[in-house]
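Asks: model the structure of this input:
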Amino acid sequence: MPIGIIILIVIQILVYFGVAEEMLNEMGLTTSMAFLFLTLMILGSFVDIPISSEPVVTLNVGGAILPIALALYILFNVEEKRVIYRTLLSVLIAGGVIYGVNTLFQFEEGHTLFDINYLYPVIAAVISYLIARSRRAAFITGALGFLMYDLIHLGRITLGGIPGEAEIGGAGAFDAIVLSGIFAVLLVEIFGETRERLAAGGNKGEKDRDNKRNFDRKLVHSEFGELGYKEKEEEQQEERGEDDEE
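Replies: Down below sits the predicted model:
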């Protein structure tokens, strides 16, 4: 069984038990919508729609049509235009980088130390995180980045006269698309959440210091008046200076 289908089944189980509910909400999806989409994507992975016989071009339902439909749905529900522009930019860049890497290194199946279907998802995931930095944009970039590469390949064999076949979203591309979407969202979840917590911790510390300072100000004002507050503030500055010297 392809790794992409196995991953989708695992995600279905997690969605069913509500593990990914918060992440789905951030992407603008309900649990039922996600479960239905995953089911259709699994079934659609076995359906190839013939587009052309010379050269041979096919369009996979589960690996191309459904990811595009879901990506457009998520994108149309994004209110901030800035996020939309970043998402589209990251999709184009991801497709171009994947195409460039594949052209530059000329990977051949059975002659590399690793499966390139795992390399492309990592490329798309990293680009989506660096440019888009949101769960919605990350998923869209991960899912459509490799499809963009497929479309570039399609253009080469149809317009450039290069011999070959184009299985858009099918075969190994299906696994790469699924992995790209998952990797991209996980990157945002892991690194994005960590960054937000660190930032929140720093902001909390500054807020606590400001609150303490305001409390001291009110307390001294109430007991000693403005003159007393100034004296109190001078004492605190002297204490901080002594601490720094130590």
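Asks: please make it C-alpha for all contacts and neighbour counts, starting now.
Replies: Fine.
Asks: now do residue 117 against residue 154, distance only.
Replies: Distance, residue 117 to residue 154, by CA to CA, to the nearest Å: 18 Å.
Asks: of the two, who's got more company?
Replies: Each of residue 117 and residue 154 has its neighbours counted (other CA atoms under 10 Å); residue 154 has more, 21 against 16.
Asks: thinking that one is in contact with residue 162, fair?
Replies: No - under the criterion of CA atoms under 8 Å, residue 154 is not in contact with residue 162, lying 9.6 Å apart.
Asks: secondary structure element holding the residue nearest the centre of the chain?
Replies: The centroid of the chain falls nearest to residue 138 when counting by CA atoms, centre = their mean (2.2 Å). Taking DSSP states H and E as the definition, one finds residue 138 inside helix 135-158.
Asks: elements contacting the next helix or strand after that helix?
Replies: For helix 135-158, the succeeding helix or strand toward the C-terminus, using DSSP H and E, is strand 166-168. Packing contacts for strand 166-168, counted by 3 or more CA pairs under 8 Å, 6 or more residues apart in numbering; DSSP states H and E, involve strand 56-60, helix 135-158.
Asks: which of these is buried the deepest?
Replies: helix 135-158 (a mean of 25; mean count of other CA atoms under 10 Å).
Asks: quick check: angle from that one to strand 56-60?
Replies: For helix 135-158 against strand 56-60, the angle by axes from the mean of the first three to the mean of the last three CA atoms, to 10 degrees is 160 degrees.
Asks: I'd like the structure of this one too, to check against the first:
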Amino acid sequence: MDGYEEEENSERLLVFRPISILYFILILFWTMLLLPFILLAGGVFSRALGMPSYLAFIVLLLSLFGSHVNIPVMTVSSPQPMMSFREVDFFGVRWYMPEFTYKRRKTVIAINLGGALIPTFVSLYLLLFIVPACETNLMIAYGKIFAAFLIVTFIVHAVAKPVRGLGIATPSFVPPFASALAALAIFPIYTRSNPFIIAYVAGTLGTLVGADLLNLDKVSRLGSPLVSIGGAGTFDGIYMTGIMAV
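Replies: You can find the predicted model right below:
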């Protein structure tokens, strides 16, 4: 295509660390601090999220280490203006004339294993198996979860910002606090529901939708070669939501 230069972009890059090594170690340290509490309060934990305490701890670790794995799903491209100078020699005098071209920059959109797939599968497990088993009124229970999900989605979408070269970024403290406050406000309405399930499902899915999915139309303009749903920019918020829910 005239006036365009194609920029090569490999989709084989699947593994990278979305956060700094120091931040990764800090989050791992916080996770390990939970281990004694999870083992000592296994009964409470099992009633909270409907799964054995050791399994929930394994899910947290898999989410943390799974944050390194990104699965490409599609590629988008957008024209990026580029300016160069053309040298013109006239009667021994060199003139430099600006030239404008457009480079078509490709952005690979991927799904993060630890920040998107694992939390989504856990949320579906809770919604399809645990909620029907422990709630007496499914319509009310699902209505509360959906209401909390909408609240978290709205709050996260309001604070999520497109960052050039990175993707969509969200302050890490917003998703866990938004989901916790929404769950505390909603779970006692009409009849008491499980606040831990409300917080986890609304927090993880609300963050993915509010931060990443509702901003997919902006990623092609950010100049990043790879944008990961649930990865860099939003992973820490989703992971902290899981920790606060337990």
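Asks: measure the counterpart of the residue nearest to the centre of structure 1 in structure 2 to residue 48 of structure 2 for me?
Replies: In structure 2, the residue paired with residue 138 of structure 1 according to TM-score structural alignment is residue 199. Applying CA to CA, the value for residue 199 of structure 2 to residue 48 of structure 2 is 11 Å.
Asks: with residue 174 of structure 2 instead?
Replies: 22 Å.
Asks: in stretch 153-162 of structure 2, what counts as buried?
Replies: By neighbour count with 16 or more other CA atoms under 10 Å, stretch 153-162 of structure 2 contains the buried residues 153, 154, 155, 156, 157, 160, 161, 162.
Asks: who touches the host helix or strand of the last one?
Replies: By that I understand residue 162 of structure 2. If you go by DSSP H and E, residue 162 of structure 2 is part of strand 161-163. Applying CA atoms under 8 Å, 6 or more residues apart in numbering, the external contacts of strand 161-163 of structure 2 come out as 168, 169, 170, 215, 218, 219, 222.
Asks: JSON lines for the residues you listed, including distance to residue 38 of structure 2?
Replies: Shown next, in JSON lines, are the contacts of strand 161-163 of structure 2 (distance: CA to CA, whole Å):
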{"residue": "168", "distance to residue 38 of structure 2": "33"}
{"residue": "169", "distance to residue 38 of structure 2": "30"}
{"residue": "170", "distance to residue 38 of structure 2": "28"}
{"residue": "215", "distance to residue 38 of structure 2": "36"}
{"residue": "218", "distance to residue 38 of structure 2": "40"}
{"residue": "219", "distance to residue 38 of structure 2": "39"}
{"residue": "222", "distance to residue 38 of structure 2": "41"}
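Asks: closest one of those residues to residue 6 of structure 2?
Replies: Comparing the contacts of strand 161-163 of structure 2 against residue 6 of structure 2 with CA to CA picks out residue 222 as the nearest, at 16.9 Å.
Asks: what about the closest one, neighbour count?
Replies: 19.
Asks: pretty sure it contacts residue 164?
Replies: Yes - using CA under 8 Å as the test, residue 222 of structure 2 is close enough to residue 164 to be in contact (4.4 Å).
Asks: and residue 174 and residue 48 of structure 2? Which one has more around it.
Replies: residue 174 (21 against 18).
Asks: over in structure 1, tell me which residue corresponds to that one.
Replies: Superposed on structure 1 with TM-score structural alignment, residue 174 of structure 2 falls opposite residue 119.
Asks: how close does its match get to residue 149 of structure 1?
Replies: Distance from residue 119 of structure 1 to residue 149 of structure 1, counting by CA to CA: 13 Å.
Asks: repeat for residue 170 of structure 1
Replies: In terms of CA to CA, residue 170 of structure 1 sits 13 Å off from residue 149 of structure 1.
Asks: also residue 244 of structure 1?
Replies: 57 Å.
Asks: show me what residue 50 of structure 2 lines up with in structure 1.
Replies: In structure 1, the residue matched to residue 50 of structure 2 (TM-score structural alignment) is residue 28.
Asks: which residues touch its match?
Replies: Listed by CA under 8 Å, 6+ apart, the contact set of residue 28 of structure 1 reads 74, 77.
Asks: next one: residue 16 of structure 1
Replies: By CA under 8 Å, 6+ apart, the residues touching residue 16 of structure 1 are 31, 35.
Asks: repeat the analysis, applying 10 Å as the threshold.
Replies: Going by CA atoms under 10 Å, 6 or more residues apart in numbering, residue 16 of structure 1 touches 10, 31, 32, 34, 35.
Asks: and which of the residues you listed is nearest to residue 64 of structure 1?
Replies: Closest approach to residue 64 of structure 1 among these (CA to CA): residue 34, at 16.6 Å.
Asks: would you say that closest one is within a helix?
Replies: Yes - Residue 34 of structure 1 forms part of a helix when assessed by DSSP: H, G, I helix; E, B strand; the rest coil.
Asks: for residue 200 of structure 1, see how far away it is.
Replies: 30 Å.
Asks: how about the equivalent of residue 157 of structure 1 over in structure 2, nearest residue that isn't a chain neighbour?
Replies: Using TM-score structural alignment, the equivalent of residue 157 of structure 1 in structure 2 is residue 218. Nearest residue to residue 218 of structure 2 in three dimensions, chain neighbours excluded: residue 162, at 7.3 Å (CA to CA, 6 or more residues apart in numbering).
Asks: and residue 233 of structure 2, how many neighbours?
Replies: Per other CA under 10 Å, the neighbour tally for residue 233 of structure 2 reads 25.
Asks: I meant residue 199 of structure 1, not that one.
Replies: Residue 199 of structure 1 has 12 nearby residues by other CA under 10 Å.
Asks: if we can go back for a sec, give me the buried subset of the contacts of residue 16 of structure 1.
Replies: Neighbour counting with 16+ other CA under 10 Å marks 31, 34, 35 as buried within these.
Asks: returning to that earlier point: who touches both of residue 154 and residue 162 of structure 1?
Replies: Counting by CA under 10 Å, 6+ apart, the common neighbours of residue 154 of structure 1 and residue 162 are residue 55.
Asks: show me where structure 2 has its strands.
Replies: Secondary structure of structure 2 by DSSP state E: the strands cover 4-6, 70-90, 93-112, 161-163, 167-169, 226-229.
Asks: which of those is buried the deepest?
Replies: Highest mean neighbour count among the strands of structure 2 (mean count of other CA under 10 Å): strand 226-229, a mean of 28.
Asks: any idea how far that one is from the chain center?
Replies: Distance, stretch centre to chain centre, for strand 226-229 of structure 2: 9 Å (CA atoms, centre = their mean, to the nearest Å).
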